[in-house]
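>>> sequence unknown, structure follows:
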């Protein structure tokens, strides 16, 4: 078996590559098919080639009475078909989450087959689909390749891998399976030069994104070492994704809070390692714990280790760290901004916010719908409590019901202000905090107790200003 850590870019239009930088390229519709997998547009062969060389993949499913947009969490090839898993979807009726059986997991295939797995049932059906691709690099070759025993195919590539692991998001590919998956966190061993990564979103059954740049580094006391905090805050408030690096580990943040010139980032995709100095130090512990961390531009990093499937946990002592903050360089555009309850902003009078004319403050629902229909990635800025600042998160999926867009945002754990001004810590009785956001302005909040999978509450936010960002 050969394992690849990839930088990949391939497309049919070479002229487009030369004229548009990879970080400015939009989601491109590559392939469509009917419910039986018969091609209606594009080339399935090209889609498979692009998918297996690490590019971002998402699909639009034409369900019976709505359209569902799903991102891929991992990709597999079976004979002449590819399938991807999309594992973070909450069952809902558009406005309310199903509190009895909330989680849905999807397997989506170019054959037209969709497997939907709930808590107590599994169903398989066929639907027509559109498949979108976004390039992740300007280079068609992997940044690093090794055999199953770890021997590199080209020894000097390890230097490229070190540079990529510190600044970029990596994707791995097992080409003999073939199977493609992103690394949610990465460690570079400073002594041996070994690079280790974890992916924590598999169900039994991507390659380096180079569009990142370092904008700010703080020391352990929150003073700047490189760049200006204003540049980081500006990038966050314009919708950009963020990665952080401290010690020897790098990871993309799950969500971000901004209050004044302090940024607090939750890191939720890590499980504990064996540690120590043995050859197994990067293996996952048998007594596995998930690690949730919050990193601040003040230099404070606080982490919590929760036993998998249990609320039992330990809070590690807060530490002071030098933290590098990277932002993605892809273009993000505001397509819609809404206010709920309405009546507090200037009236547009065009009905674009639903039944109330002054729900929409900027943009329009039509712009948002066009972006979603074009396969865009969606990010959100929620202002729920002006005193707490802004909350930025990624839409895990978007679906369209009539003329209303609903987005789910799921990658958050319950936090609270700490005793240190503008810093945050996780709540003692931790819960998952899920959001359903409507283009009509409402934000519905659902909570499930962590480690017990027991329902806690489901309610509307009393007030919310929501900004929708799109990366086409």
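Looks like it arrived, so ask away. Predicted model only: the values in this text are computed from it and were never measured.

>>> for the rest of this, base every contact and every neighbour count on C-alpha atoms.
Will do.

>>> what comes into contact with the biggest helix by length in the chain?
Ranked by residue count, the top helix of the chain under DSSP state H comes out as helix 157-167. For helix 157-167, the external contacting residues (C-alpha atoms under 8 Å, 6 or more residues apart in numbering) are 5, 143-145, 152, 170, 186-188, 193, 195, 208, 210, 212-214, 245, 249-250, 326.

>>> and the comparison structure, right after this:
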């Protein structure tokens, strides 16, 4: 492939940006690659990152890379180390004032500081209970100590309030590789899509084997984990969709949300293009649709392995349903490959009478490279019986865009990172396995948490829900924790194995506590209207990784 003058200029510009971000070792490595490419005017499929899929357990740990006080002064660690982790695609978690832990959905570097959006929170009245009125509680957290909280009622475009506060913040990173080293790119492209490291086929290969993919805007030091991925092997093309971003603006050396917020959906493509669709939060109002070009770095977490594959009728092709089910009950995350080149992680996993249903909600209508002009959410229940149920609703409204039921051949991948079963409580809150103290210690160490909720009416695991803790609160006496999960749409039983969305769909916000308490709050999709609240007791298994 011959490099034209435009690509050569872009390559040098990207190099200059990337040079400011990486360690000296990476700078030298990157410089050699770029200079060799420009001199020879030929790309020879430079292989930065491994395309092998890890069959064995990955063992990279969560590391506290930075702790800062309320004024952004470094207590321990380094802002530069955190920045290196961000531009290498590492997962980032934060802890606020010792008692509140959460994932982040996107991370941005600005003038030597790092800011992250943490969006998965619904209003709480304590560590284990919801408030009466449900509202989104969006956080923009920066290494300056600044935290901007923007509150918007669920189902309507109405702001409750905002607050600008200062926090002591701990920042944790887990690298995408199998050890403690920073990940190397699988693919790097200029704005025109010219590949100056790796190649698209390598990227497709790791996606086909279940890999989780992260993207970095090399010029702006902006990093995301793609919500879903689409590839076309014949066309050597990949697109990654990122949905969890709320409109923001810079203020000096930190970032805040805009006043009149909107969702900022993006599709990144290996041709260098990025499609951007903006929709008001809480109403079906288009706030603009544009496309731009940017230099992209694609990085892969290949710590995933095929557990089970079946045909459209649920008949086994490869792997084992028993193995998949056992892995899920031991805390493993799950990614699904279906729709002939589509990969997404399950938001909730339900086991009924031996079969598994994955609820996958991270879809907005698109053509593979661009969003539809009148975009809608579509949500799916995908089962090991081969059944797939899809419902569609306008973004920000209760207007249905249709429902379908069909069958699919599906591959189920599990993550190969170790998940440790640290605690179990009975429905009454009695300890029946492990140590609650250790669970709290692991939360404070930045670990991810997953938990299983066993149905009180089916205590022998005939009906179990397995959920990710979107955020975790520790009560003030530090004797119990409450984990909130917000990415779930209510469902009902459908036959002996499957579940189906209800006719009047609702968000099922859930908080599970080590006391055995379960607080479920149901809010109609697209309307600020509750469908009831349920307080119950359940046996819960707690896992950390």
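Ah, there it is. Bear in mind that the values here come from a model prediction, so they are computed numbers and not experimental data.

>>> can I have the buried ones of the contacts of helix 157-167 of the first structure as a ChimeraX selection?
Buried members of the contacts of helix 157-167 of the first structure, defined by 16 or more other C-alpha atoms under 10 Å, are picked up in ChimeraX with:
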select :5,143,144,145,152,170,186,187,188,195,208,210,212,214,245,249,250,326
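
>>> re earlier: list the buried residues in the longest helix of the first structure.
For helix 157-167 of the first structure, by 16+ other C-alpha under 10 Å, it's 158, 161, 162, 164, 165, 166, 167.

>>> could you pull out the helices for the second structure?
Shown for the second structure, the helices assigned by DSSP H span residues 5-19, 24-40, 79-87, 200-208, 321-329, 436-444.

>>> restricted to strands, list the contacts of helix 157-167 of the first structure.
Assigned to strands by DSSP state E, the following of the contacts of helix 157-167 of the first structure qualify: 5, 143-145, 186-188, 195, 212-214, 245, 249-250, 326.

>>> the second structure: which residue goes with residue 467 of the first structure?
In the second structure, residue 467 of the first structure lines up with residue 541, judged by TM-score structural alignment.

>>> tell me, how many residues neighbour that match?
Counted with other C-alpha atoms under 10 Å, residues neighbouring residue 541 of the second structure total 24.

>>> spatially nearest residue to it (excluding sequence neighbours)?
Nearest non-adjacent residue to residue 541 of the second structure, counting by C-alpha to C-alpha, 6 or more residues apart in numbering: residue 424, 4.4 Å away.

>>> quick one: map the one you found onto the first structure.
Counting by TM-score structural alignment, residue 424 of the second structure corresponds to residue 337 in the first structure.

>>> and that match, how many neighbours?
Around residue 337 of the first structure there are 25 residues (other C-alpha under 10 Å).

>>> thought residue 470 was touching it, still the case?
No: the criterion here is C-alpha atoms under 8 Å, and residue 337 of the first structure misses it with residue 470 at 11.9 Å.

>>> overlap in contacts of the two?
Contacts common to residue 337 of the first structure and residue 470, judged by C-alpha under 8 Å, 6+ apart, are absent.

>>> how close does residue 468 of the first structure sit to residue 422 of the first structure?
Applying C-alpha to C-alpha, to the nearest Å, the value for residue 468 of the first structure to residue 422 of the first structure is 25 Å.

>>> the more surrounded of those two?
Neighbour totals were compared for residue 468 of the first structure and residue 422, and residue 468 leads with 26 against 19 (other C-alpha under 10 Å).

>>> contacts only, for the more buried one.
Residue 468 of the first structure makes contact with 334, 335, 336, 337, 368, 378, 379, 380, 381 under the criterion C-alpha under 8 Å, 6+ apart.

>>> ok, residue 430 of the second structure to residue 458 of the second structure distance?
From residue 430 of the second structure over to residue 458 of the second structure (counting by C-alpha to C-alpha), the distance is 19 Å.

>>> can you point out the buried residues in stretch 356-371 of the second structure?
Under 16+ other C-alpha under 10 Å, the buried positions of stretch 356-371 of the second structure are 356-365, 368-371.

>>> of those, which is the nearest to residue 162 of the second structure?
residue 362 (26.5 Å; C-alpha to C-alpha).

>>> show me what the closest one lines up with in the first structure.
Using TM-score structural alignment as the criterion, the counterpart of residue 362 of the second structure in the first structure is residue 269.

>>> and what of residue 312 of the second structure?
Aligning on TM-score structural alignment places residue 312 of the second structure opposite residue 220 in the first structure.

>>> give me the number of residues near that match?
Residue 220 of the first structure has 19 nearby residues by other C-alpha under 10 Å.

>>> contacts only, for it.
Contacts of residue 220 of the first structure (C-alpha under 8 Å, 6+ apart): 298, 299, 300, 320, 321, 322, 323.

>>> try 6 Å this time
Residues near residue 220 of the first structure by C-alpha atoms under 6 Å, 6 or more residues apart in numbering: 299, 320, 321, 322.

>>> would you agree the second one is in contact with residue 300?
Yes: contact between residue 320 of the first structure and residue 300 holds when scored by C-alpha atoms under 6 Å: they sit 4.8 Å apart.

>>> many thanks, have a good one.
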